[in-house]
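>>> Give me a 3D structure for the following:
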Amino acid sequence: MAAARPPSPGAAPAPAPKSLKNLADLKQVQRQLAETREREAAEAAARAVAERKRAAEKDLFARAVGATEPLRQKTRTVPLAPEPPAPIPVQHQLDEQRVLRESLSDEFDVTTLLDVDDAMSFRRPGIGTDVTARLRKGDWTIQAQVDLHGLRSDEAREALGGFIRNAHKQGLRCVRVVHGKGLGSPGKQPVLKTKTQRWLIQKNEVLAFVQAKPAEGGAGALVVLLAPVKR
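As a prediction, the model looks like this:
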């Protein structure tokens, strides 16, 4: 039998047997599993230590403070401030009457303000004579009236002031004021007629007035033109 020849120096090494390669892989897998188990065990141990520490701190706090109960909030009733009393209507009426008495004077001199004509008409500065002429002709429809005939002077003053104020608020433009002819007055003097003219001239809502036509009261009434409402 011929002897085996030694491998030549330039030849490649023979491959390792397959069984040895599988054994090396198995050992590597075993090492990885062991490392994973050790890491999980270390993490579990750390969590357990932290949990025991929290429990110990909680128990220490409970022993130091003792048993606790939630505070009960006492219900405290705060009294509300009393509402102001409603205004007394009577007092309101008295206040309005006082304002009217102060704003309308019986002694107001109108002789220089009235137009000298048969009807003794009135027009404010800036209002032309054509306005009183149209008022006398009836170009404006009479929308409301107040009858002062038979009232005392103070009653007539308050009634006229309130009537003019309310009519202007409602947007009325033309109203009639009945004051009577004064035939029943001492000396047959038309006292209320003269006072009515004075009161009307003092009202800023009044632009002009003229004596009414015979069919509308004649010398016993005045037709009054009111200023338009400012909007």
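>>> contacts, neighbours, all on C-alpha from now
Noted.
>>> give the contact list for residue 165.
Going by Cα atoms under 8 Å, 6 or more residues apart in numbering, residue 165 touches residue 205.
>>> Assign it to helix, strand or coil.
Look at residue 165: counting by DSSP: H, G, I helix; E, B strand; the rest coil, its state is helix.
>>> ok, it to residue 139 distance?
Look at residue 165 and residue 139: by Cα to Cα, to the nearest Å, they are 22 Å apart.
>>> The chain: strands as residue ranges?
122-123, 144-147, 174-178, 206-211, 221-226 (DSSP state E).
>>> The ones you listed into TSV, with extra columns for distance to residue 47 and mean neighbour count?
Below are the strands of the chain laid out as TSV (distance: least, Cα to Cα, whole Å; neighbours: other Cα atoms under 10 Å):
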stretch	distance to residue 47	mean neighbour count
strand 122-123	104	23
strand 144-147	97	16
strand 174-178	98	24
strand 206-211	97	25
strand 221-226	96	26
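>>> The structure of the following sequence is requested for comparison with the preceding one:
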Amino acid sequence: MKTRRPPSVSDEDARLFREAVGPVRRAREAAPTPRGAPPPPLPQMRERDEAAVVDALLTAPIDPAAVEVGEELAFLRDGYPPRLLKRLKQGGYAIQDEIDLHQMNAAAARATIADFLAENLRVGHACVKIIHGKGLRSSSAGPVLKKLTDALLRRHGDVLAFASARPAQGGTGAVVVLLRTRA
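The predicted structure follows:
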């Protein structure tokens, strides 16, 4: 790579420059060198954040519902992005209607779920909750209404996704359903 030389300055250009700039004086020598290297910066905000987390863990009350163990339901229809189900699980959609299946037998629950979904699709609701219970009084076969709800929702073409509710909304005893809305 060739280096270009600056164009030469004529005497006339130099004279005009000096007249435009006026009198000049020589600058002082370079600034004095510092006495020593500055100390490294301290990550004060990070230290405060870490201390706050420790305090929160030690002082926060333990909510047994938050550590609920059970069979969580989750479903996402093929072709939809995983972030949709993640948002649903995190409570990112407002629940617009709900129904409680407690005390129903399987036949009544099946009809109730079908009617409930049809009505909510008709009015344009996008997010609903079905309370099926945890099946604590079920036989050894497990929670009947929970299994029935899971099977019916998976087969329903207008159900985009569903997931067990957050602990404050019923936990594994309820399911939040995202429906296809008609535009």
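>>> After superposition, what's the TM-score here?
Overlay of the two chains. TM-score (TM-score structural alignment, normalised by the length of structure 2): 0.59; 113 aligned residues with a Cα RMSD of 1.3 Å.
>>> Distance to residue 26 of structure 1 for the strands of structure 1 - can I get that in CSV?
Formatted as CSV, the strands of structure 1 follow (distance: least, Cα to Cα, whole Å):
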stretch, distance to residue 26 of structure 1
strand 122-123, 125
strand 144-147, 119
strand 174-178, 119
strand 206-211, 119
strand 221-226, 117
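>>> Go through those strands and name the closest to residue 96 of structure 1.
For residue 96 of structure 1, the closest of the strands of structure 1 is strand 144-147, at 18.2 Å, according to Cα to Cα.
>>> what range in structure 2 does that closest one sit on?
The aligned range for strand 144-147 of structure 1 in structure 2 is 97-100, by TM-score structural alignment.
>>> can you list the residues that contact the matching stretch?
By Cα under 8 Å, 6+ apart, the residues outside stretch 97-100 of structure 2 that reach it are 116, 120, 125, 127, 128, 129, 130, 131, 132.
>>> and the longest helix for structure 1?
Secondary structure of structure 1 per DSSP state H: the longest helix is helix 18-65.
>>> start and end residues in structure 2 for it, please.
By TM-score structural alignment, helix 18-65 of structure 1 lines up with nothing in structure 2.
>>> Correct me if wrong: residue 101 of structure 1 contacts residue 156.
No - under the criterion of Cα atoms under 8 Å, residue 101 of structure 1 is not in contact with residue 156, lying 11.0 Å apart.
>>> The match of strand 144-147 of structure 1 vs structure 1, average offset?
Comparing stretch 97-100 of structure 2 with its match in structure 1 after superposition yields a mean distance of 0.5 Å (mean Cα distance after the TM-score superposition for structure 1).
>>> so how far is that stretch off the chain centroid?
Stretch 97-100 of structure 2 has its C-alpha centroid displaced from the chain centroid by 25 Å (Cα atoms, centre = their mean, to the nearest Å).
>>> and if you look at stretch 143-151 of structure 2?
Here stretch 143-151 of structure 2 is found 28 Å from its chain centre; the criterion is Cα atoms, centre = their mean.
>>> whereabouts in structure 1 does it align?
Going by TM-score structural alignment: stretch 143-151 of structure 2 matches residues 190-198.
>>> Which elements pack onto the longest helix of structure 1?
In terms of contacts (3 or more Cα pairs under 8 Å, 6 or more residues apart in numbering; DSSP states H and E), helix 18-65 of structure 1 is packed against no helix or strand at all.
>>> Thanks again, I'm all set now.
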